[in-house]
Structure formats: structure tokens, C-alpha cells
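Trainee: Sequence first, predicted coordinates after that:
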Amino acid sequence: MFYVYILYSEHYGKTYTGYSQDPEQRLLSHNELSNKGWTISYRPWKIIHIEAFETKADAMKREKFLKSGKGREYVKQEILNRL
């Protein structure tokens, strides 16, 4: 399985969308293991949303949508408003 996940930095009010076969390990990487990249500036992160997909291609397609303008609006309206 492949997963699309949305991380949220409560302190900074930022979101990050990605995909992985192991979202919990990716969360650990974003919070502790990585020493470069955009996400290190906004630690700590928590997972606020996960979607499962059978194929990598489907997960990548969903990730691409969620990173688009309409996808970001969806995240704000449907996911962030539930927090």
C-alpha cells in the first residue's frame, strides 16, 4: 500500500503533503532524522490526514492534486477545519 499523508505544524500553522509506504516512519524522518529540506524549519509535525492507495501512481496523482490550488483549498476547508 501507498499512503498520502498531510502533516500539520501547529506552532507555525503550516501543512505539508507527501506520500510514502510508511507514513509513521516518514513522520519520524520529518521530525527527527532529516537535517535538510523545507520541513525542518517548521517542526514539530503531526499527521492530521492519511489516505491509502493500492498503487504508487494513484498515490502520486492524489498528492499532486492536494498540492494544487484546488487541492490546497480542499485541505483548508475539509481537513484543517476539523482540527
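Mentor: Structure received. Numbers count the residues shown, from 1 in each chain.
Trainee: only C-alpha atoms for contact and neighbour calcs from this point on.
Mentor: OK.
Trainee: Next, Ala52: secondary structure please.
Mentor: Look at Ala52: counting by DSSP: H, G, I helix; E, B strand; the rest coil, its state is strand.
Trainee: What are the neighbouring residues in contact with it?
Mentor: Contacts for Ala52 (C-alpha atoms under 8 Å, 6 or more residues apart in numbering) come out as Met1, Phe2, Tyr3, Val4, Ala59.
Trainee: here comes the other one, which I'd like you to weigh against the first:
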Amino acid sequence: MFYVYILKSKVKEWRYVGFTRDLRKRVKEHNSGQSRATKNYKPFDLVSYVAVSDKETALKLERYFKSGSGIAWMNKHLMSEED
């Protein structure tokens, strides 16, 4: 199983989309500063995630969530009012 996930910084107005096989481990890595892309925005809340069966689908979904139309879809369907 692969997970495409959305993190929201607790201290700055910033979100991150990524994918992983081990969701709990990856969120811990982000929150401990082990990810170069997110270390300046920690700590994070896990806002949402989608589980898919294969890596190719996870990569496509991650890429979509980072596109303009994907961000709009994500905001409408996966984010709460306060996010």
C-alpha cells in the first residue's frame, strides 16, 4: 500500500503533498526535520491522506495534487474550512 498525504504547517501558512509506503514514519521524519523540503516549516499536522495499491498511481496522484487543478480539487474535497 502507498499513501499520498497532505501536511499543514502549524507555524506557517504552508502545505506539503508527498507519498510514502510508511505514513507514520514519514510524518515523524517531517516533524523531526529530516526532510530538506519541509524542515523550515515544522511541526506539521497530517490533514488528509489517500491509500492506493501501487507506486505508479501514488506518483500520479501526488503530481496531480501539486498541479493547479489538483490543488483546487484538494481544497474543495479534502481540506476543512480552517485548513
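Mentor: Yes, it's here. Quick caveat: nothing in here was measured; it's all calculated off a predicted structure.
Trainee: Now that we have the contacts of Ala52 of the first structure, which of them are buried?
Mentor: Phe2, Tyr3, Val4, Ala59 (16 or more other C-alpha atoms under 10 Å).
Trainee: May I see those residues organised as a markdown table, with distance to Lys76 of the first structure and secondary structure added?
Mentor: What follows is these, written out as a markdown table (distance: C-alpha to C-alpha, whole Å; DSSP: H, G, I helix; E, B strand; the rest coil):
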| residue | distance to Lys76 of the first structure | secondary structure |
| --- | --- | --- |
| Phe2 | 23 | strand |
| Tyr3 | 19 | strand |
| Val4 | 16 | strand |
| Ala59 | 20 | helix |
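Trainee: wait, which of those residues is closest to Tyr74 of the first structure?
Mentor: Val4 (14.4 Å; C-alpha to C-alpha).
Trainee: Which helix or strand contains the nearest residue to that closest one once chain neighbours are set aside?
Mentor: Once flanking residues are discounted, Val4 of the first structure sits nearest to Tyr19: 4.2 Å by C-alpha to C-alpha, 6 or more residues apart in numbering. Per DSSP states H and E, Tyr19 of the first structure falls inside strand 14-20.
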